[in-house]
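Participant: only geometry, no sequence info:
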C-alpha cells in the first residue's frame, strides 16, 4: 500500500482525493494491526479496548469501501463518499468518548495516538470541495436522491407490514417475541441481497438490538411512534460505554 501511494501521481482533484483516502486507509490498517496486539488487565480498559477495536475495524472497512466505490462504482457519488468518510471519522471520536465514559483516559488506544482522524479529515475536506450540492442533495418526493425509486415505493407502502418477512409480537401472535431473534432469523434465511422487513407489533420491547455488517438492508416497521417502543437499560453507570449502550447498534461478529 505504501509503495502504491508513493507512486501515485494525482492529475486532478479526484485523483488527489483518492490519494488522501489511500493515506488514511494505510494508516488505519497500521493502527488496526497495533490494536490487535494490545492486552488489557482491568475490566474497564478491556471494555474500551473491545469498543475501539471494533471501531477501527469498521473504519478500515468504510475507508476501503469508499476507495473501491470511487474507483469502480459509477453510481457512487461525492455525497456518498462524504457520508462514508464522515462515519469513518466518527468512529475515532466514539473511541475517545468510550475512554471518557469509563474514566480510563490514561488508557491510550493506538486509534487515538495515531493521526488517523487527521488523515480522514483531510479526505473529507478534499471531498467537500468536489461536492455539487445541487445534484447531490436533490430530493424526490421527500426522499434524498440516493434512495432508489423502488426503495421510495417501499417506504411509502402503507401495507408494507402485511408483506414483512418476519413478524415480532409480545402477545405471541408473531413468529418471535424478541426483535433480535426476528432479525437474526430473517437475515439468516435471506435469498440474495434483497431488503429484509421485520414487522414489530405494538408493545414495549426492552432489549438492546445488535446488527452486524452482514445484516445489511434490514427495515423495522412498527405500529407507530407511540405504540411500538424499543428501549434499552444499559448505561455508563452500569459499566457500559456510550458505544455499547446503544439501543440499536452495529457490531462486528468474531
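Facilitator: Cool, got the structure. The structure presented is a predicted model; accordingly, all values stated were derived computationally and were not measured. Numbering: from 1, shown residues only.
Participant: CA atoms for contacts and neighbours, from now on please.
Facilitator: OK.
Participant: In terms of helices and strands, where is the nearest residue to residue 235 once chain neighbours are set aside?
Facilitator: By the measure of Cα to Cα, 6 or more residues apart in numbering, the closest residue to residue 235 outside its immediate chain neighbours is residue 245, 5.9 Å from it. In the assignment (DSSP states H and E), residue 245 maps to no helix and no strand.
Participant: tell me the contacts of residue 245?
Facilitator: Contact analysis of residue 245 by Cα atoms under 8 Å, 6 or more residues apart in numbering lists 208, 232-236.
Participant: Then residue 82?
Facilitator: With Cα under 8 Å, 6+ apart, residue 82 has these contacts: 124, 127-128.
Participant: For residue 63, see how far away the nearest residue to residue 227 once chain neighbours are set aside is.
Facilitator: In this structure, residue 227 finds its nearest non-sequential neighbour in residue 202, 4.8 Å apart by Cα to Cα, 6+ apart. Applying Cα to Cα, to the nearest Å, the value for residue 202 to residue 63 is 39 Å.
Participant: neighbour count winner among those two?
Facilitator: residue 63 (26 against 18; other Cα atoms under 10 Å).
Participant: Okay, and that one sits in which element?
Facilitator: Here residue 63 is assigned to helix 43-72, by DSSP H and E.
Participant: Could you list every helix and strand that that helix packs against?
Facilitator: Counting contacts by 3 or more Cα pairs under 8 Å, 6 or more residues apart in numbering; DSSP states H and E, helix 43-72 is packed against helix 13-36, helix 78-101.
Participant: For the residue lying closest to residue 196 once chain neighbours are set aside, grab the count of nearby residues.
Facilitator: Closest residue in space to residue 196, ignoring its immediate chain neighbours: residue 218 at 4.9 Å, by Cα to Cα, 6+ apart. Applying other Cα under 10 Å, we find 15 other residues in the vicinity of residue 218.
Participant: Please apply the same query to residue 241.
Facilitator: Neighbour tally, residue 241, other Cα under 10 Å: 24.
Participant: where's it relative to residue 103, distance?
Facilitator: 10 Å.
Participant: show me the contacts for the residue nearest to residue 196.
Facilitator: 183, 187, 195-198.
Participant: can you check residue 78 too?
Facilitator: Residue 78 neighbours (Cα under 8 Å, 6+ apart): 127-128, 130-132, 136.
Participant: surely residue 196 meets residue 165?
Facilitator: Yes - counting by Cα atoms under 8 Å, residue 196 touches residue 165, with 6.3 Å between them.
Participant: Can you pull the residues that touch both of these two?
Facilitator: What both residue 196 and residue 165 touch, as defined by Cα under 8 Å, 6+ apart, is the set residue 186.
Participant: quick one: buried residues of the helix holding residue 63?
Facilitator: The neighbour-count check on helix 43-72 (16 or more other Cα atoms under 10 Å) flags 44-45, 47-64, 66-67, 69-70 as buried.
Participant: another one to put next to it:
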C-alpha cells in the first residue's frame, strides 16, 4: 500500500520536479522536503490523490512553503473535512432504529463540532504566529487543542456500543478519514513546531508554590476574594439559584441558559444548599462560568442516567461542561445509578482550562469523565469502582482524596483508565500530593487506549492498593506503549517491590522526569490557573 502511495505521490509531483531542473541543489532539496511533508499530511488517507490536491490548493493560498504554512494548510484542509463529516452524519439521523442509535448520532455531531472548534482555534493561533504576535504559550495551546480534536471521533464511534453497528458502518469511513487527517496534522506539528518558532519555556523551581491568597485575578471583587478564603460575606455574584425560590432561579440549568454566550469575563452563579435533581449540559458557547456552592454534601447535583437505560456513556453525565474556562467550587456532582447499571458518569469535562476546587464526584463505574482538554482539580473527593477517573484530557489532581466503593462480584476496582491514543497527544493524568483510601482491593489504573499515560506522585496509598499496582486491559495490549509512573509515593500500598514489570511502567527516580507532570509543564498552568483564583502548587511540592 505504501509503495503504491509513493508511486501516486511521484506522479502527482512530476510537474513540480520538472520545474526544478534548473534550480540549485539546496532549493531542490528544500522542495523535496516540502513535498515529503505534504505527503505526510495525507498519509494513510483512503483518497490520497484528492487529499494531495486539496492540500496543494490550501498551501498555494498560504504563501511560500514553510513549516508554518504547511501546518496552516493542513489545518484548513482538515477543518473542511471535519465539517463535511458533520453534514454526512446528519443525513443518517432518519435511519436510526433505536434510542441508543439516535443518541449516538447526536453525540457524533456534537463531538465533531468540538473538533471543528478546536481546529478553528488552532488555525487562529497559527495565524497569530504567522503575523508575528508573540505568545510563549502557543505550543501548549496547539498541542492541547489538536489532542482533543483527535480524541472526539473515537468517542463518536464508541457511542455505538450496544447497537447492531449498522449505522456505525455507514459513517465510520468518514469518521476514520477525519481521524487520520487530524492525526497527521498533530504529527506534523510535533515534528515541525520547533522549526522555526519554538518558544522559550519558563523554568520553575520544582518546589515553588503559588497560592490564590498571594494574588487574586482582576475579575474578583473583595467579596469574591473573601469567598475563596472561606467567607461568603459580601460575595459578588451574577445569579443565585435556590430551590426555595429565594434566588433568581430554581434550577442550575435555567441560570446557565440565561448566562451570556461567548463571554470573555467571569460569570458567577451561586447555588445555595440543596439537592438539585437535574442533568446539566453546559454547551461550548457558555464560556467562563463559575458555579459556587455551599460545600461538599450541601450543594448537590444528582442524576441517575446510565448505559443500561440506552444512553451512551458520553451522555450519561449528571453534569457536562464544555465551555472554556469553567470553574466549580464547594459542590457535589453525583450519579446514583449504582454498580448494576454499569457506565454512569457524574461529571464530564470538555472545558479547556477548567478548574474544580473542593468538589466531590460520586458514582460507581466511570464517575469522572475527564474527556478532553486541560483540567485542574484541587482538594476534591472522587468516589467509584471501575475506571472511575477516565477519558483523554490532560488533568492534574492535587491534594485530592480518592475513595473506592464496593463493585459487583468478580469486578476489579481500577481507579484510572486514561485514553491517550497517539504518542503525539499531550494528554494524561497526573495525581499529585493526594490520598488513595481503598476499602477494596484496588489497582491504580489500566490502559484503555494504546498510549495511556498516568502518574502518581507524592501520594499516600492505603494497604488495599494491590502490590502489582496496575492491571492489564486485556492480554498484552498497550503494555509496551503506555506510560505509567510512580514517584515518591508513601503508605502501605506504595511499596514498589511487587509492581508490574511492563516495558511502559516506570519507577520515576529523578525530579526532572517527575517535573514534566506538574502544573507548570503538563497543563501549561501558569498561563491560566492564576486567573482562576484557585490555589495550586507549580512544581513538585514536598
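Facilitator: Received it, and whenever you're ready, just let me know what you need. Quick caveat: nothing in here was measured; it's all calculated off a predicted structure.
Participant: Quick TM-score on the pair, please.
Facilitator: Scored against TM-score structural alignment, normalised by the length of structure 1, the superposed chains reach a TM-score of 0.79; 243 aligned residues with a Cα RMSD of 3.4 Å.
Participant: want to throw the helices and strands packed on helix 43-72 of structure 1 into a markdown table with distance to residue 2 of structure 1?
Facilitator: Shown next, in a markdown table, are the helices and strands packed on helix 43-72 of structure 1 (distance: least, Cα to Cα, whole Å):
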| stretch | distance to residue 2 of structure 1 |
| --- | --- |
| helix 13-36 | 7 |
| helix 78-101 | 20 |
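Participant: Okay, the residue nearest to residue 196 of structure 1 and residue 165 of structure 1: tell me how far apart.
Facilitator: 10 Å.
Participant: now do residue 177 of structure 1
Facilitator: For residue 177 of structure 1, the distance to residue 165 of structure 1 - Cα to Cα - is 15 Å.
Participant: got it, and residue 120 of structure 1?
Facilitator: On the measure of Cα to Cα, residue 120 of structure 1 and residue 165 of structure 1 end up 38 Å apart.
Participant: Tell me which of these two has more neighbours.
Facilitator: Ranked by neighbour count (other Cα under 10 Å), residue 120 of structure 1 and residue 165 place residue 120 first, with 27 against 18.
Participant: out of everything not next to it in sequence, what's closest to that one?
Facilitator: Nearest one to residue 120 of structure 1, counting by Cα to Cα, 6+ apart, is residue 24 at 5.6 Å.
Participant: ok, how many other residues are close to the aligned residue in structure 2 for that neighbour?
Facilitator: Residue 24 of structure 1 maps onto residue 78 in structure 2 when the alignment is built from TM-score structural alignment. Residue 78 of structure 2: 29 surrounding residues under other Cα under 10 Å.
Participant: thought the residue nearest to residue 120 of structure 1 was touching residue 114?
Facilitator: No - contact criterion Cα under 8 Å: residue 24 of structure 1 and residue 114 do not qualify, at 10.7 Å.
Participant: Show me where structure 2 has its helices.
Facilitator: Secondary structure of structure 2 (DSSP state H): helices at 2-19, 25-41, 48-61, 67-90, 99-130, 138-158, 166-192, 222-228, 252-258, 511-515, 519-522.
Participant: quick one, which of the ones you listed is packed in tightest?
Facilitator: Mean neighbour count (mean count of other Cα atoms under 10 Å) peaks for helix 138-158 among the helices of structure 2, with a mean of 23.
Participant: Which part of structure 1 matches that one?
Facilitator: Residue span in structure 1 matched to helix 138-158 of structure 2, by TM-score structural alignment: 77-97.
Participant: Which residue range of structure 1 does stretch 34-47 of structure 2 align onto?
Facilitator: So stretch 34-47 of structure 2 is aligned with nothing, judged by TM-score structural alignment.
Participant: and if you look at stretch 287-298 of structure 2?
Facilitator: Stretch 287-298 of structure 2 maps onto residues 216-227 of structure 1, going by TM-score structural alignment.
Participant: Let's see the distance spanning the matching stretch from one end to the other.
Facilitator: 26 Å.
Participant: Just the buried residues of it, please?
Facilitator: 221-222.
Participant: Contact partners for the aligned residue in structure 2 for residue 11 of structure 1?
Facilitator: In structure 2, the residue paired with residue 11 of structure 1 is residue 66, using TM-score structural alignment. Neighbour list for residue 66 of structure 2: residue 34 [criterion: Cα under 8 Å, 6+ apart].
Participant: how much does stretch 60-68 of structure 1 stray from structure 2?
Facilitator: Comparing stretch 60-68 of structure 1 with its match in structure 2 after superposition yields a mean distance of 1.6 Å (mean Cα distance after the TM-score superposition for structure 1).
Participant: residues in contact with that stretch?
Facilitator: If you take Cα under 8 Å, 6+ apart as the criterion, stretch 60-68 of structure 1 is touched by 18, 21-22, 24-25, 28-29, 81, 84-85, 87-88.
Participant: hmm, try it at 10 Å
Facilitator: Outside stretch 60-68 of structure 1, the residues that touch it by Cα atoms under 10 Å, 6 or more residues apart in numbering are 17-22, 24-32, 55-56, 58-59, 69-73, 76, 78, 80-89, 120, 123, 213.
Participant: ok, residue 141 of structure 1 - contacts?
Facilitator: 149, 152, 156.
Participant: Looking at the residues you listed, spot the one nearest residue 39 of structure 1.
Facilitator: residue 152 (46.8 Å; Cα to Cα).
Participant: Need the residues touching each of residue 218 and residue 165 of structure 1.
Facilitator: 183, 186-187, 195-198.
Participant: what two of those residues are the furthest from one another?
Facilitator: 183 and 195, at 11.7 Å, using Cα to Cα across those.
Participant: Name the residues contacting each of the two.
Facilitator: Counting by Cα under 10 Å, 6+ apart, the residues touching both residue 183 of structure 1 and residue 195 are 165, 215, 218-219.
Participant: Please look at residue 199 of structure 1 and residue 173 and confirm they touch.
Facilitator: No - the criterion here is Cα atoms under 10 Å, and residue 199 of structure 1 misses it with residue 173 at 11.8 Å.
Participant: ok, the two, which is more surrounded?
Facilitator: Each of residue 199 of structure 1 and residue 173 has its neighbours counted (other Cα under 10 Å); residue 199 has more, 25 against 11.
Participant: And the equivalent of the more buried one over in structure 2, how close does it get to residue 284 of structure 2?
Facilitator: The alignment partner of residue 199 of structure 1 in structure 2, by TM-score structural alignment, is residue 270. Separation of residue 270 of structure 2 from residue 284 of structure 2 (Cα to Cα): 20 Å.
Participant: check contacts around residue 121 of structure 1.
Facilitator: Contacts of residue 121 of structure 1 (Cα under 10 Å, 6+ apart): 20-21, 24, 85-86, 88-89, 115, 127.
Participant: In TSV: these, plus distance to residue 252 of structure 1.
Facilitator: As requested, the contacts of residue 121 of structure 1 are exported to TSV (distance: Cα to Cα, whole Å):
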residue	distance to residue 252 of structure 1
20	26
21	23
24	21
85	19
86	19
88	15
89	18
115	23
127	28
